[in-house]
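S.K.: this one's sequence-less:
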């Protein structure tokens, strides 16, 4: 059994105070904390291993290339891809999704075609498709959500048609924490000859991910949301699709041969990795994956469920607090978004900050979803496995004190 309090020792940031209070870090959906092992891996690279990859003919470069490509193999194993060539390193989820829109989308979407996304999407999985639809004179369609925040499967049947070319959906929502029925959506998309693109940014820290079991054609995620460094991300794509797609950027590394008026592209995945890659980021991501694998993603999933099952009922029981989404804690994967009466979420977040509680307030880069809830913004508390009940209790106590300070926030 994992000693979760011992795990907290691996995250030095948790040992500090904020506004002279014990830090309760509850903004993990924005970015996760980094364990010492990941930080040390970055330092060691820059102090002892710093050289470029794929180019040098000297020993340090050979070794750096080997470690970099080993990181790709580790990512492949982590998400159960079929081949490491299906793993493309990017700057993050946003670039990964833009890559698909700018290559596969540009190549395959025609006037009158349809792109289907859900109302639960982060802007990173909304705006690229919105702009592609505008450019291509295609139709962008939104899948409705049920009152509890789950994707409406009846509406899915209406929205995905023979005209659909791309279905793009979040794996886990960043506002409500909803788990999308990706496998069912993929089956329906494939029946109509469409492909499915999955935004996995909020899933990879909380759930075991198997892209083959999900039948995902593309799956995107960011390192910084799963204990890794910022500036490194992953796009998984089925080999057959990647091989047909044009490059996303041009320059060094992604070419096989360059002539004055013609160039030939390298094989995948290098065709999509122009320029010097984020070598340290890839190594840091590999270190983060090793850390997660050592604990075990099943254990992490269970831990997350226990924490949310503890927090959510107590949060819902506070007079004046409105929690958005399902009443079922299992449908709040790492995330609980709420408001207190008619207090502005920014005021609430500032008040919580004074009590040492770090949360996010705003529309969380999901304006259409938040507006559909009848508000302009919410307070979002997001958990990770290194949080504990004391963090939850600190949040609950701070909410009560905030209500008292603002006279309940009710009119």
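M.R.: It's in. All values reported here derive from a predicted model rather than from experimental measurement. Residues are numbered from 1 along each chain as shown.

S.K.: all contacts plus neighbour counts: C-alpha atoms, from now on.
M.R.: Will do.

S.K.: Let me see the ranges of the strands in the stretch 251-400 of the chain.
M.R.: Read by DSSP state E, counting those that start in this stretch, the stretch 251-400 of the chain holds these strands, from start to end of the chain: 255-258, 263-265, 321-323, 335-340, 357-358, 360-362, 378-382.

S.K.: With respect to residue 109, which of those lies nearest?
M.R.: strand 263-265 (22.9 Å; C-alpha to C-alpha).

S.K.: Tell me which other helices or strands the closest one touches.
M.R.: In terms of contacts (3 or more C-alpha pairs under 8 Å, 6 or more residues apart in numbering; DSSP states H and E), strand 263-265 is packed against strand 255-258.

S.K.: Show me what the strand it packs on is packed against.
M.R.: When contacts are defined as 3+ C-alpha pairs under 8 Å, 6+ apart, strand 255-258 packs onto strand 263-265.

S.K.: here's the one I want to compare it with:
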């Protein structure tokens, strides 16, 4: 483990944000579940694009346009390989996970769901993987059904099997809960869903920075992630969809780029994935995401996973030593985050005290109000870890939590 500690101590130096102080204290950033910090390599790559390559893509007849297009489409190839997609055409650029869900709900959903059909989700879902399905269900007369969890935060597979039936046309679930940390059995759930003829949509926002994704081996129909959860820029993400499914879908938006031919009477649309990418794209977002993937691949997911799991165990053990503290989500297979509350203290008050100590965490319902209702709390404090954290960050967290307990209880 000492070699890993040395490696990640060097990696920490790649994040300029950590050199600053907050309220006169050293910054301990434990909010990677909301967004990861950005390494210098990603920042520099985006800056280089703006400084020397800034041009629109695809249609320019000059050098800068060619360079920008190479970077932009090169990113599509990089992302396809990163996700294990079979073909580069299976990667659609979106603004993030939320737009990816809305895209599928408003194309596949509106064209395939009908009255009486069911959309199966889990009680753990982020609002982004609930609301779009509710909206399309309301339009077509379908129904959204949620699978429960066990007391330790694992998905209740027996409840999943019970609620999965011939009416189920779409199964949409997170690969890793942003509150409980629970990792779901993507392969197992996908096989069960396909057995009844349902399509599978996976929210990969949390999992994408933690472990290797292989959409082809997993056999999922759709998978989406946001770049900002993967050390990349805001406002960019990628949706994977099986090509044979994407080819059946209508355009999501109309405009430039997504067309083949336009007349006043009729428009014919471009091939996938271009038909889904209307207008000037987020070019630097794609290029920055490619740089973020290179950053991750240079480290290696095996090392990332081992290091983050060590931090998770250390943090869990230390927090459990604090009296009056309850952790939500104790699955044996979970991501590097801990959600907790101090009994008798409001999560927002705890979060504010931690902030005064330089410890950055998330406090609230984490866009998972149905899950909070299931847990019987209005919200939690969430500390989430990444490659730039260390046991020093955990010690600072625990010290600040102890202080919050002294002040609030």
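M.R.: Nice, I can see it. Small disclaimer: the values here were computed from a predicted structure and weren't measured.

S.K.: what's the closest of the strands of the stretch 251-400 of structure 1 to residue 99 of structure 1?
M.R.: Nearest of the strands of the stretch 251-400 of structure 1 to residue 99 of structure 1, taken as C-alpha to C-alpha: strand 263-265 at 16.3 Å.

S.K.: What range does that closest one cover in structure 2?
M.R.: Mapped onto structure 2 using TM-score structural alignment, strand 263-265 of structure 1 spans residues 267-269.

S.K.: just how off-centre is the matching stretch within its chain?
M.R.: Shown here is stretch 267-269 of structure 2, whose average C-alpha point lies 33 Å from the average C-alpha point of the whole chain (C-alpha atoms, centre = their mean, to the nearest Å).

S.K.: and what of stretch 254-263 of structure 1?
M.R.: Using C-alpha atoms, centre = their mean, the distance between the centre of stretch 254-263 of structure 1 and that of its chain works out at 35 Å.

S.K.: in that stretch, what's buried?
M.R.: With burial defined by 16 or more other C-alpha atoms under 10 Å, the residues of stretch 254-263 of structure 1 counted as buried are 254, 255.

S.K.: Show me the longest helix that occurs in structure 2.
M.R.: Under DSSP state H, the helix in structure 2 containing the largest number of residues is helix 63-83.

S.K.: what's in contact with that helix?
M.R.: Outside helix 63-83 of structure 2, the residues that touch it by C-alpha atoms under 8 Å, 6 or more residues apart in numbering are 49, 53-60, 86-88, 90-91, 212-215, 238, 283-284, 286-287, 289-290, 293.

S.K.: ok, now stretch 335-347 of structure 1?
M.R.: Against stretch 335-347 of structure 1 from outside (C-alpha under 8 Å, 6+ apart): 29, 174-177, 312, 320-325, 348, 361-362, 377-383, 403, 408-411.

S.K.: Then stretch 284-295 of structure 1?
M.R.: Under the criterion C-alpha under 8 Å, 6+ apart, residues 2, 35, 37-39, 41-42, 71-72, 74-75, 78, 223, 226-229, 232 lie in contact with stretch 284-295 of structure 1.

S.K.: In structure 2, point out the residues matching it.
M.R.: Residues 288-299 of structure 2 are where stretch 284-295 of structure 1 aligns, taking TM-score structural alignment as the criterion.

S.K.: next one: stretch 74-94 of structure 1
M.R.: Under TM-score structural alignment, the match for stretch 74-94 of structure 1 in structure 2 covers residues 78-98.

S.K.: to the chain's geometric centre, what's the distance from the matching stretch?
M.R.: Remark: stretch 78-98 of structure 2 is offset 14 Å from the chain centroid, using C-alpha atoms, centre = their mean.

S.K.: okay, how far is it across that stretch, tip to tip?
M.R.: The separation between the terminal residues of stretch 78-98 of structure 2, taken as C-alpha to C-alpha, to the nearest Å, is 22 Å.
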